[in-house]
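[1] this one's sequence-less:
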């Protein structure tokens, strides 16, 4: 975590705390494991580290009481059956001469992990190795295949990917989801577990489909509709493709009136802004649009494309800025005024009590930040 966080509770009590403490994000290693195609007695593992571990170990991301702590979490590449190994070279013991640390207990790292891992997690590597070998081509994704696409890899070969739609009504999916959502805690900022007793949830999962033969396919988990994409598959456009597919699916459904996102993080907001802007541009939503844009046109775009009012205005403002000649002072002033009016309405409760001079300064500073952010987004569209 980048912000300052309260220290581990034991830090104030143990004189040599640093000797027995470690950053849990740094000592955790995750591996996606597949059977080796070259050696039937071996496996291929793609290792990566979590982005953070505070949902499990606390905001300080510290484990106390171990020397050389290592946490290894391995997952079978398709079914995500999980193996955990926790090793260390020594445990903390209070010094006989000190009374301040006699009541300090070491962290229960296995217990902390157990709260979040699937109940079928194993600590027996032989058992896990057997799972890997058995599921090579026997694992099939749960649910309905709804989309297929290909991406060219670095060697110029087309790799095949598939998206499956599932719900908790599907036999076995609740157990599968419990393994899958553990990863969300380690990669999606501010995430939490969803209630898996609600059968209305629709979950879309992305897999790499490796064709072994005409009749056999080996599947590798890539990510799913929380917009978790595992590190080995990041930077390959999977997030963009998944978002575009989901948007188009929900936009044409009669039972969907508006597509909203609950508490999106910054990374997802960027993904959504770029994709929505690109989609609207491709569908001539911005034709003949000039500043100031009448509210009726904003409402039309919002309703036609089932966006929130704020998201529709964001896309319109991105488009207008991309076409704006800032040397034309009249047009630039009109654009700034439109954006500031939107900012004022959206932040009315926080701004209403400011005096005119303070309000003007606040809106101007906020506008500058918005414009800079829009240029950053437009650079990658």
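    Okay, I see it. Just so it is clear, the structure is predicted and the values come from calculations on it, not from any experiment. Residues are numbered from 1 along each chain as shown.
[2] Going by C-alpha atoms from here, please, whenever you check contacts or count neighbours.
    OK.
[3] packing partners for the strand or helix carrying residue 73?
    Secondary structure from DSSP states H and E places residue 73 in strand 70-76. Using 3 or more C-alpha pairs under 8 Å, 6 or more residues apart in numbering; DSSP states H and E, the elements in contact with strand 70-76 are strand 28-35, strand 82-87.
[4] Buried deepest among those, which one?
    strand 28-35 (a mean of 21; mean count of other C-alpha atoms under 10 Å).
[5] so that strand versus strand 82-87, what angle?
    130 degrees (axes from the mean of the first three to the mean of the last three C-alpha atoms, to 10 degrees).
[6] Run the chain-centre distance for strand 28-35.
    On the basis of C-alpha atoms, centre = their mean, to the nearest Å, strand 28-35 sits 19 Å off its chain's mean C-alpha point.
[7] Give me the contact list for it.
    Identification of contacts with strand 28-35 by C-alpha atoms under 8 Å, 6 or more residues apart in numbering yields 42-50, 70-77, 132-133, 136.
[8] now stretch 124-133
    With contact meaning C-alpha under 8 Å, 6+ apart, stretch 124-133 is reached by 33, 34, 35, 43, 76, 77, 81, 82, 83, 122.
[9] mind listing the strands for the stretch 151-300 of the chain?
    158-166, 203-211, 217-224, 228-229 (DSSP state E, counting those that start in this stretch).
[10] ok, and here's another one to check against it:
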């Protein structure tokens, strides 16, 4: 169990911030989303990266962004701060400045992008593609309410399940990116070791929108399609004494 003395808490708060409050994670769908705070969310856990206190030390108004390109889930780390606390101040409190970027790369390994320009280039590549074999799915249809200046639209959300094996290098790389996201959201989450018995089940939403003719408008209808990841779960296949195949889930 981790316990702090009152004096330690006072010293820490003078130079530190709660990491869960300053780390923001976002799935970026276009270049317009990169510098907006919409769609971003905070991690649930940061102790595996920044220690049991879940603190970032040595900076004034630090800001940590983990931006995932939605088409590939390849992430970018962006870190900034207004200024740094002096080394003398940190030494007086017996503290060291947190090496934020290296801490993340060490405890949440992934094939990170190097710059915002790299993220823009990543987003310009092909949209997300399904990985594995389709094993099921379901549809949800609904009418989008019409506003004063917009046409009424009919939307259909198609959800699809895909099954794949981590034996495939492409699948294993994609699973590593998924696990880097899970590290921020699942307590005591850990990376899967290379093993052909690990399988990956992914859930995608294939969104189709069809513009319907509004009253007094005979224009042609247009159709758009998009694919986005909704969730995932890893499954381990093993044999029991009676040669029965069983499964156990790792994370989702």
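    That came through, no problem. Model, not experiment: these values are computed from the prediction.
[11] picking that back up, ok, of the contacts of strand 28-35 of the first structure, which come out buried?
    Among the contacts of strand 28-35 of the first structure, those classed as buried by 16 or more other C-alpha atoms under 10 Å are 45, 49-50, 70-77, 132-133, 136.
[12] quick one: which of those residues is nearest residue 348 of the first structure?
    Comparing those against residue 348 of the first structure with C-alpha to C-alpha picks out residue 50 as the nearest, at 38.6 Å.
[13] From what I see, the closest one and residue 186 are in contact.
    Yes: using C-alpha atoms under 8 Å, residue 50 of the first structure makes contact with residue 186 at a distance of 5.3 Å.
[14] With adjacent residues omitted, what lies nearest to residue 364 of the first structure?
    Spatial nearest neighbour of residue 364 of the first structure, excluding adjacent residues (C-alpha to C-alpha, 6 or more residues apart in numbering): residue 340 at 7.7 Å.
[15] Quick one: residues contacting the one you found.
    363, 364, 367.
[16] Does anything pack onto the helix or strand hosting the first one? Which helices or strands?
    This points to residue 363 of the first structure. According to DSSP H and E, residue 363 of the first structure maps onto helix 356-379. Helices and strands touching helix 356-379 of the first structure, by 3+ C-alpha pairs under 8 Å, 6+ apart, are helix 266-282, helix 309-323, helix 329-346.
[17] In the second structure, what range does that helix match?
    Across the second structure, nothing matches helix 356-379 of the first structure (TM-score structural alignment).
[18] Stretch 334-342 of the first structure now?
    Per TM-score structural alignment, stretch 334-342 of the first structure has no counterpart in the second structure.
[19] buried stuff in that stretch?
    For stretch 334-342 of the first structure, using 16+ other C-alpha under 10 Å, the buried residues are 335, 336, 337, 338, 339, 340.
[20] Of these, which is the nearest to residue 117 of the first structure?
    For these, the nearest to residue 117 of the first structure is residue 339 (45.6 Å; C-alpha to C-alpha).
[21] OK, contacts around the closest one?
    The contact partners of residue 339 of the first structure, taken as C-alpha under 8 Å, 6+ apart, are 317, 367.
[22] Can you tell me how far it is from residue 346 of the first structure?
    11 Å (C-alpha to C-alpha, to the nearest Å).
[23] Tell me who's in contact with the spatially most central residue of the second structure.
    By C-alpha atoms, centre = their mean, the second structure has its centre lying nearest to residue 181, at 4.1 Å. Residues counted as contacts of residue 181 of the second structure (C-alpha under 8 Å, 6+ apart): none.
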